[in-house]
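Undergrad: below are the sequence and a predicted model for it; my questions follow.
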Amino acid sequence: MRRAGVLMLVLLLAGGTLWAQEGVEETLTLHGAALDMIWLVLTAALVFLMQAGFAMVETGLTRAKNAANILMKNLMDFSVGALAFWAIGWALMYGAPSLGGLIGGNGFFLSYSPEALEAYGASSMYDIFRDWMFQVVFAATAATIVSGAMAERTKFTAYLTYSVFVSALIYPTFGHWVWGGGWLSELGFHDFAGSTVVHSIGGWLGLAGAIVLGARKGKYVRVGNEVTVKAIPGHNLPLAALGVFLLWFGWYGFNPGSTLSGSDLSIGHVAVTTTLAAAAGAVLSMITSWLLYGKPDPSMSLNGALAGLVGITAGTWVIGPTGSVIVGAIAGIIVVFSVEFLDKVLHIDDPVGAVSVHGTCGAWGTLAVGLFANGVNDPGIVGLFYGGGWHQLGVQAVGVLAGFAWAFVTGLILFNLIKATIGLRVSEEEELKGLDLSEHAVESYSGFQIFSNM
């Protein structure tokens, strides 16, 4: 009897220990999932705040008579874009590979069968909702970049139309190639948070739109063979500065959030490289403009900070602090010369420098992975300057070229179709009056007399 009692006690204790271990494991798993849920939703909110940053930058760097139009476009590109991404874009980007792996093919309207959920790797629809929320704000960022390059002369109906196509088709398709398991991902292309996937795609679409749309009236005056470039200053530099600080703040959701886990200890690394690149971009852009113009230019310095942020976004996880300073500094220099080249050589009117900040510097930052990646978080991604050879740089170059070709060509097709159907540009009279009155019948600064030089 005594032996039987001892045996029973041992079995009970062993069973209790096993039960306790299972309980601890379940609790840890639940807490880990909860932490990831909180992290992704919180960082998605930070990225969403970048919409306010874009709105303030674009409003400040354009004229007062178009302020309400800028605000409406930033509100609506997220609103219509979110619906388009829910209905179509998410499925094309993250659905099961279709059409030879070029696009995703399921998950439309966030509808999933149990088999589709399992194939995605989700335990429930809560995982899908979490991931969709984090991704929709990235899609909206790509769409809103286009707004700045085409500001002050685009029909509002045209803007709504192309915002739908960007969020539903153009951005998600390229996103599938990189983040959805597509062909660029299989090549080993690395774009951690979207220097090319988000920023260059938006920048190259903006370039196509600015070309098809044409310059603002009075921007370029041709006399014989000579073209005079006339500056059209924005009306509120403090607003533009506020926008840049909001964007910088939101970038701590954009880059660190792309770790996709609140328990990933590399979050601190990503936050540091993001900060250093932005600071270096602002300083070098200030110095470059000082040398070129004789004075440190505030708008160029503001765009320099954004250039540094865009530049480091691809490599923030695989580039160390020193490398991030170099990447950001070079981006700060590049953005000044890119703005000058587009404006004074190519005569492409980009009111806020969106093409240079997002397109050009996004391309540079993506290539920089192949130069400065040091294997710190992924030993398989090592750049040329750290002994990795030319392979990664070559893969990055393929991704940059693919992004440019896809966005620029589809952009030209889309904007020319809109131009030929519903019309892309407002009339000359409407442009001179200002889009606030002509498109929305409101005044942004009611009670103030606004003088315009054109």
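TA: Right, received. Where do you want to start?

Undergrad: make it CA atoms for all contacts and neighbour counts henceforth
TA: Will do.

Undergrad: quick one: the strands in this protein?
TA: Remark: strands assigned in the chain by DSSP state E are 97-98, 103-104, 220-223, 226-229.

Undergrad: comparing those, which comes out most buried?
TA: strand 103-104 (a mean of 26; mean count of other C-alpha atoms under 10 Å).

Undergrad: nearest to residue 370, of the strands of the chain?
TA: strand 103-104 (26.2 Å; C-alpha to C-alpha).

Undergrad: tell me which strands and helices that closest one is in contact with?
TA: Packing partners of strand 103-104 (3 or more C-alpha pairs under 8 Å, 6 or more residues apart in numbering; DSSP states H and E): helix 90-94, strand 97-98, helix 171-179.

Undergrad: need the winner for burial among these.
TA: Greatest average neighbour count among the helices and strands packed on strand 103-104 goes to helix 90-94 (a mean of 29), per mean count of other C-alpha under 10 Å.

Undergrad: what is that one packed up against?
TA: Using 3+ C-alpha pairs under 8 Å, 6+ apart: helix 90-94 touches strand 103-104, helix 171-179.

Undergrad: how far away is the residue nearest to residue 426 when sequence neighbours are not counted from residue 244?
TA: Spatial nearest neighbour of residue 426, excluding adjacent residues (C-alpha to C-alpha, 6 or more residues apart in numbering): residue 155 at 5.2 Å. Residue 155 sits 26 Å away from residue 244, going by C-alpha to C-alpha, to the nearest Å.

Undergrad: returning to what we had before: how about the helices and strands packed on strand 103-104 in CSV, adding distance to residue 185?
TA: Formatted as CSV, these follow (distance: least, C-alpha to C-alpha, whole Å):
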stretch, distance to residue 185
helix 90-94, 13
strand 97-98, 13
helix 171-179, 5
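
Undergrad: next one for the comparison:
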Amino acid sequence: MEFFKNKRVVFSLILGGLIISPAAADTNQVVEIAMGLDTVWVLLGAFLVFFMQAGFGMVEAGFIRAKNSTNILTKNFLDFCMASIGFFVFGYAIMFGKGNGFLGWSGFAMVGAESGADVPLFAFWLFQAAFCGAAATIVAGGMAERMKFKAYLVYSFLISAFIYPIVGHWVWGGGWLSALNFTDFAGSAVVHTTGGVAALIGTIILKPRTGKYRPDGSVKMIAGHNIPLASLGVFILWFGWFGFNAGSTLSVGDGSLISLVAINTNLAAAAGGILAMIVVWGTTGKPDLSMALNGALAGLVAVTAPCAFISPLSAIIIGSVGGILVVLVSLLLDRLKIDDPVGAFPVHGVNGIWGTLALGLFGRQSLGLTSEGLFFGGGFSQLGVQALGVFTIATFVIVAMGIIFLIIDKTIGLRASVDEENIGLDIGEHGLESYSGFQIIE
């Protein structure tokens, strides 16, 4: 017993030292410790968002045919490579450099650049570069199975270096939308609307996959080759989204904001998955797993803008609407003969818009929003700003990316040849099979 008493005394002294030490430290030491914690938190968020690239790759590869798996994974891999270089040389300066309300023009190649948060410049840059890569890779799924690889590389660099950063400057870089109090906490508009709308205009210009729509107008179902792989991808994305949203606090603080964002992120995903499954079950008679997976992603996209300014109950409602929308819009695209193999536009474009607007409906002033949302007596003020912002962003992306895709199409060509499409882009463009030694039945 005496041994344990002595151990308790030693433990008490150590604990007392830990408690007293911060009080005894001078202000500079406390500030340094706080910045160190914030830096680690931001870097952890960056690492999680980077890991989402693997999730995107698995989802997109699983939802398409086996003969194009290497191609889509190569695009996902090169997306982050192109985004890193493009955002380093041009993108960061345009997004966070000193300039005007439309774009920044200082800090190219990070020379003379300044951090946009109270963390070291390179930590903040890495976090933002990971977001840039996520926006770029959304488009790969919408244009899968028929886009030339070299055309995709050109697109990937241009959206990462110029298009995405301009939108980001408007909202997060002190641009004209931020001056109007337009709010997008973690990127429903900046990341997902940008990527999703770019995917839509790209797939319209690219036209459907061969055989997707029969001459009589009926739809030929082109099933994904590996649903377990796609499921793994969604779990990875769900996990990474905690870094995407909670990491956007850019500070540890007292932990309350991080906790709110995390629970809202989780609840919206769960609600989206459930509602998407219910709707597709009622529509087709089968509880389609692929649609439930996209429903969870839709909930995640939708809650990304308002996650810091809403209650958990509101997050469930927002995620539920997202799950419904992803099913209905996916069915609508087939009616319009717009071929989006993985649902890039229904998941990211439509729910990026919905999530941005939802902030104006469900946002709470008590949680830091400039005014109450419409459903809490705040009127149409915030909702109007959100609508203006997301409409402008979508219009800009449609015009800018439409021009880029058309120029690519008229120069190096946008679409792979019919022969390459038939044998698969893995062999046609890369000379490499994903499943060597196995007979692939399409």
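TA: That came in fine, so what should we check first? As the structure is a prediction and not an experimental result, all values here were calculated from the model.

Undergrad: returning to what we had before: and of the helices and strands packed on helix 90-94 of structure 1, who's closest to residue 223 of structure 1?
TA: Residue 223 of structure 1 lies closest to helix 171-179 among those, at 40.4 Å (C-alpha to C-alpha).

Undergrad: in structure 2, which residues correspond to that closest one?
TA: Per the alignment by TM-score structural alignment, helix 171-179 of structure 1 matches residues 164-172 in structure 2.

Undergrad: compared with structure 1, how much does the matching stretch deviate?
TA: Mean deviation of stretch 164-172 of structure 2 from its aligned counterpart in structure 1 after superposition (mean C-alpha distance after the TM-score superposition for structure 1): 0.3 Å.

Undergrad: give me the contacts around that stretch.
TA: 87, 91-92, 94-96, 101-104, 132, 135, 175-178, 182-184, 190-191, 194, 393 (C-alpha atoms under 8 Å, 6 or more residues apart in numbering).

Undergrad: is it true that residue 42 of structure 2 touches residue 251?
TA: Yes. Contact criterion C-alpha atoms under 8 Å: residue 42 of structure 2 and residue 251 qualify, at 7.2 Å.

Undergrad: more neighbours: those two, which one.
TA: With neighbours defined as other C-alpha atoms under 10 Å, residue 42 of structure 2 and residue 251 compare such that residue 42 has more, 28 against 22.

Undergrad: so stretch 188-203 of structure 1 corresponds to what in structure 2?
TA: Following TM-score structural alignment, the partner segment of stretch 188-203 of structure 1 in structure 2 covers residues 181-196.

Undergrad: give me the neighbour count for the counterpart of the residue nearest to residue 426 of structure 1 in structure 2.
TA: Using TM-score structural alignment as the criterion, residue 155 of structure 1 maps onto residue 148 of structure 2. Per other C-alpha under 10 Å, the neighbour tally for residue 148 of structure 2 reads 22.

Undergrad: contacting residues for residue 148 of structure 2?
TA: By C-alpha under 8 Å, 6+ apart, residue 148 of structure 2 lies in contact with 413, 414, 415, 416, 429.

Undergrad: adding neighbour count, write those out as a markdown table.
TA: Compiled in a markdown table, the contacts of residue 148 of structure 2 are given as follows (neighbours: other C-alpha atoms under 10 Å):
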| residue | neighbour count |
| --- | --- |
| 413 | 16 |
| 414 | 23 |
| 415 | 21 |
| 416 | 20 |
| 429 | 17 |
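
Undergrad: across to structure 1, which of the residues you listed hold up?
TA: Contacts from these that recur in structure 1, judged by both residues aligned by TM-score structural alignment, their matches' C-alpha atoms under 8 Å, are 413, 414, 415, 416, 429.

Undergrad: keep only those of those that are in helices.
TA: Within those, no residue falls in helices by DSSP state H.

Undergrad: export these as a markdown table, with columns for distance to residue 58 of structure 2.
TA: What follows is these, written out as a markdown table (distance: C-alpha to C-alpha, whole Å):
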| residue | distance to residue 58 of structure 2 |
| --- | --- |
| 413 | 27 |
| 414 | 24 |
| 415 | 23 |
| 416 | 22 |
| 429 | 20 |
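
Undergrad: how about the counterpart of residue 403 of structure 1 in structure 2, nearest residue that isn't a chain neighbour?
TA: Per TM-score structural alignment, the equivalent position to residue 403 of structure 1 in structure 2 is residue 393. Distances taken as C-alpha to C-alpha, 6+ apart place residue 167 nearest to residue 393 of structure 2, at 6.7 Å, with adjacent residues excluded.

Undergrad: burial measure for residue 402 of structure 1, as a count.
TA: Counted with other C-alpha under 10 Å, the neighbours of residue 402 of structure 1 add up to 16.

Undergrad: could you do the one 3 residues further on as well?
TA: When neighbours are defined as other C-alpha under 10 Å, residue 405 of structure 1 has 14 of them.

Undergrad: quick one: it from residue 322 of structure 1, how far?
TA: Look at residue 405 of structure 1 and residue 322 of structure 1: by C-alpha to C-alpha, they are 32 Å apart.

Undergrad: who's in contact with the spatially most central residue of structure 1?
TA: Nearest to the geometric centre of structure 1 sits residue 198, at 3.8 Å (C-alpha atoms, centre = their mean). Residue 198 of structure 1 is in contact with 138, 139, 141, 142, 171, counting by C-alpha under 8 Å, 6+ apart.

Undergrad: which of these fall within helices?
TA: Counting by DSSP H, those contribute 138, 139, 141, 142, 171 to helices.

Undergrad: surely the first one is in contact with residue 47?
TA: Yes. With contact defined as C-alpha under 8 Å, residue 138 of structure 1 counts as touching residue 47 (7.4 Å).

Undergrad: so the two - more neighbours on which side?
TA: Taking neighbours as other C-alpha under 10 Å, residue 138 of structure 1 and residue 47 compare with residue 47 leading, 30 against 22.

Undergrad: what's the counterpart of the more buried one in structure 2?
TA: Checking TM-score structural alignment: residue 47 of structure 1 goes with residue 49.
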